[in-house]
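>>> Sequence and predicted structure, then a few things I'm wondering about:
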Amino acid sequence: MAGHGSKTVILAALGGNALIAGTKFVAAAFTGSAAMMSEGIHSLVDTGNQILLLYGMRQAARPATAEHPFGYGLRLYFWAFVVAILIFGLGAGLSILHGIEKIRDPHPIQDAWVNYIVLALGIVFEGAVWMVAFKAFRAEKGDGGWIAAIRASKDPTIFTVLFEDSAALLGLVTALIGIALAQTLEMPILDGVASVIIGIILALTAAFLAYECQSLLTGEGVSAPVRASIRSIAAAGNGVERINESLTMHFGPNDVLVALSLDFSNTLPAAGVEDTVSAIERAIKAAHPDVTRVFVEAQSFEAHRRSLVEAAQG
């Protein structure tokens, strides 16, 4: 499941979004700003999303049962995917619809200074939450590039919050510019345009998050360096002549299944095979603490090849 750092990031985001969501709605009702209403919707959706992520983490922590022998870790990925759908359906959809309504029926913003105060506070709060998520993700990513780290990350909670808050900051700046232009140029239609742009930002964010989460949900393996390390450890086992197959799958950010098909020397006794299998399992888990299960199949290369051919034909 996700670690303590992930929970801290989510709680920080939950507190920040809950704090500002109500303020945005009050400001929107007071001033009649479509962009501010979109921002209120955005913060409300984000607050709900953090609750769902916390629920997903709790579900993922449940112990394995006979019905779910590999545990419930994949539920975290499911709820992260639901979060992406909610950002798209509620956040982006309602923001765009509200903006179109304002474009069709533009009306001046009343007491715009209220919006400026709320947006400034929003930038402060969202910025603080963004820094928490940014620091957590930077610690996780190591020395790799940002995009590569996001693609390689198996913990959707951190990068989901990071992208949510990035979208929130962009939305706040967009709302600020839209309201300022609408007031300065006396073109209230620009307030509606800002709302539509906020919706588009949310839609793009949701699309990226959905793509990453569905990949995790449908079964991602470990990174190439970890795969190479596992194969190297297996190949070094006493009596191992060939690695027929090496499969891995993440059942959670820190829950990896490894399945190996190994061709052992015909001269190695059964007890020797058992000792080698135990040694390989210990070595893999010691080198990679996220590996929680290692299954080793002893099979000749020819038998393994025949099984693959039969599986492809049948």
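Structure's in. What do you need? Numbering: from 1, shown residues only.
>>> use CA for all of it now, contacts and neighbours both
Noted.
>>> any idea which element the residue lying closest to residue 247 once chain neighbours are set aside lies in?
Leaving aside its sequence neighbours, residue 247 sits nearest to residue 259 (Cα to Cα, 6 or more residues apart in numbering; 5.1 Å). When elements are assigned from DSSP states H and E, residue 259 belongs to strand 255-264.
>>> Please apply the same query to residue 278.
Going by DSSP H and E, residue 278 is part of helix 270-287.
>>> can you pull the buried residues of that helix?
Residues 273, 276, 277, 280, 281, 284, 285 are the ones in helix 270-287 that count as buried (16 or more other Cα atoms under 10 Å).
>>> okay, now the one to match up with it:
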Amino acid sequence: MSNLDRRPAARELGGLDGTTARPVLDLLPGKDVILGESTHVRRLLPTLGRRMVGAWAFVDHYGPDDIADGSGMQVAPHPHTGLQTVSWLLEGEVHHRDSLGSDVRFGPGQLALMTAGHGIAHSEQSPHAHPRFLHGAQLWVALPDAHRDTTPDFEHHATLPGWTSDGLTTTVLMGSFGGATSPGAAYTPLVGVDLDLSAGADVEVPLEPDFEYGLLASSGAVTVEGAPLGRGAMLYLGTGRTSLRLSAAEGSKLLLLGGEPFEERLVMWWNFVGRTGEEIADYAEQWNAQSDRFGAVVGFDGARLEAPPLPPVPLKPRGRER
């Protein structure tokens, strides 16, 4: 999914100076953003006070939206570099096309994982005949320097591993959790898990003490270590935890994201991840010039997105926190 902001802020991410070396419960303030023609999302990363959780650099949560009488998600072809997109649906269906020739429809519980690497373009649409509701999350994972120029790739995994215990059902999107390992390619130590809690569940889930974590309430409402977390909100949990206590009075779904703190500094602007402002400017120029770096998306009926003007000021290091 694209960042469609026409005046996107340039952000420098990464570095251990902003990592919280202890457990915390910090509520992350998100903001409402419109994507494409009509999709409203809650942008939870990057946000005021927190720019990354492990290698997770971007978190959008959208829906549930009633799109029975509308077109749903309509995001025109746009580019990416230096990252992976992780698409996760709870309701609905999305049609993905990219410049590798991928042409895939995916639905709830399926992993759509695109590794941009050197450069790729893609589009995302709700099919013409689509389910009534659209609900999901769009996530970006920053690629480390050794792999940020890797050959682009797209993976679609219709089934994913997980386990069920004591009113909790887990589905592992990325990395490993509780003995289950996702088939999705990962380039840094990280984890992404869908946690489905039944009404009345009171559970303790295992964590890695060297990972930092964030927890998004996709639906319902839960209590996290005694603190309430409502739908659409996200908690930053810090590091140093070996477990996490969760309880739910109603059926609820959570998205647990974690990983080793990302050591490298990187620049994220619009849909590009790089290391310098000059590099980002070059990506934008190549995209607008229709360079072979990104290729073309075949089958999309409409114009592609153009990169917006770059900020008028040079980029300055800001670290992981403001």
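In hand now; what should we look at? Given the structure is predicted, the values throughout are model-derived calculations rather than measurements.
>>> What's the TM-score once they're superposed?
Overlay of the two chains. TM-score (TM-score structural alignment, normalised by the length of structure 1): 0.22; 123 aligned residues with a Cα RMSD of 6.9 Å.
>>> hmm, back to that, so who does the residue nearest to residue 247 of structure 1 touch?
246, 247, 248, 294, 295, 296, 297 (Cα atoms under 8 Å, 6 or more residues apart in numbering).
>>> distance of it from residue 302 of structure 1?
Distance of residue 259 of structure 1 to residue 302 of structure 1, computed by Cα to Cα, to the nearest Å: 18 Å.
>>> Could you do residue 57 of structure 1 as well?
43 Å.
>>> Between the two, tell me which one has more neighbours.
residue 57 (26 against 11; other Cα atoms under 10 Å).
>>> Okay, and that one sits in which element?
Here residue 57 of structure 1 is assigned to helix 34-60, by DSSP H and E.
>>> after the helix holding residue 278 of structure 1 comes which helix or strand?
Using DSSP H and E, the next helix or strand after helix 270-287 of structure 1 towards the C-terminus is strand 291-298.
>>> contacting residues around that following strand?
Taking Cα under 8 Å, 6+ apart as the rule, strand 291-298 of structure 1 contacts 254-264, 277, 281, 284-285.
>>> farthest-separated two in those?
254 and 264 (30.0 Å; Cα to Cα).
>>> Who has more neighbours out of these two?
Neighbour comparison, residue 254 of structure 1 and residue 264: the larger count goes to residue 264, with 23 against 17 (by other Cα under 10 Å).
>>> Skipping adjacent residues, who's closest to the more buried one in space?
residue 240 (4.5 Å).
>>> My guess is that neighbour contacts residue 262. True?
Yes - the pair residue 240 of structure 1 / residue 262 is scored as a contact, 6.7 Å apart, by Cα atoms under 8 Å.
>>> Give me the buried positions along stretch 200-220 of structure 1.
200-203, 205-206, 209-210, 212-214, 216-217, 220.
>>> Adding secondary structure and distance to residue 169 of structure 1, write these out as JSON lines.
Shown next, in JSON lines, are the buried residues of stretch 200-220 of structure 1 (DSSP: H, G, I helix; E, B strand; the rest coil; distance: Cα to Cα, whole Å):
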{"residue": "200", "secondary structure": "helix", "distance to residue 169 of structure 1": "14"}
{"residue": "201", "secondary structure": "helix", "distance to residue 169 of structure 1": "10"}
{"residue": "202", "secondary structure": "helix", "distance to residue 169 of structure 1": "11"}
{"residue": "203", "secondary structure": "helix", "distance to residue 169 of structure 1": "15"}
{"residue": "205", "secondary structure": "helix", "distance to residue 169 of structure 1": "12"}
{"residue": "206", "secondary structure": "helix", "distance to residue 169 of structure 1": "15"}
{"residue": "209", "secondary structure": "helix", "distance to residue 169 of structure 1": "17"}
{"residue": "210", "secondary structure": "helix", "distance to residue 169 of structure 1": "20"}
{"residue": "212", "secondary structure": "helix", "distance to residue 169 of structure 1": "21"}
{"residue": "213", "secondary structure": "helix", "distance to residue 169 of structure 1": "22"}
{"residue": "214", "secondary structure": "helix", "distance to residue 169 of structure 1": "25"}
{"residue": "216", "secondary structure": "helix", "distance to residue 169 of structure 1": "27"}
{"residue": "217", "secondary structure": "helix", "distance to residue 169 of structure 1": "28"}
{"residue": "220", "secondary structure": "coil", "distance to residue 169 of structure 1": "31"}
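>>> For residue 287 of structure 2, what is the enclosing helix or strand?
Applying DSSP H and E, one finds residue 287 of structure 2 within helix 277-288.
>>> Report all helices and strands that that helix contacts.
strand 266-269, strand 272-274 (3 or more Cα pairs under 8 Å, 6 or more residues apart in numbering; DSSP states H and E).
>>> roughly how far is the lengthiest strand in structure 1 from the heart of the chain?
Counting by DSSP state E, the longest strand found in structure 1 is strand 240-252. Relative to the chain's own centre, strand 240-252 of structure 1 is displaced by 25 Å; criterion: Cα atoms, centre = their mean, to the nearest Å.
>>> Can you check what angle separates that strand from helix 270-287?
In terms of direction (axes from the mean of the first three to the mean of the last three Cα atoms, to 10 degrees), strand 240-252 of structure 1 departs from helix 270-287 by 40 degrees.
>>> Which positions within strand 240-252 of structure 1 qualify as buried?
Buried-residue list, strand 240-252 of structure 1, by 16+ other Cα under 10 Å: 240, 241, 242, 243, 244, 246, 248, 249, 250, 251, 252.
>>> where's the fifth one relative to residue 292 of structure 1, distance?
Here the distance between residue 244 of structure 1 and residue 292 of structure 1 works out to 21 Å (Cα to Cα).
>>> Could you do the third one as well?
Here the distance between residue 242 of structure 1 and residue 292 of structure 1 works out to 24 Å (Cα to Cα).
>>> try the last one
For residue 252 of structure 1, the distance to residue 292 of structure 1 under the criterion Cα to Cα works out to 10 Å.
>>> Return the list of helices and strands in contact with the host helix or strand of residue 128 of structure 1.
Here residue 128 of structure 1, judged by DSSP H and E, is contained in helix 112-141. Applying 3+ Cα pairs under 8 Å, 6+ apart, one finds that helix 112-141 of structure 1 contacts helix 4-31, helix 156-184.
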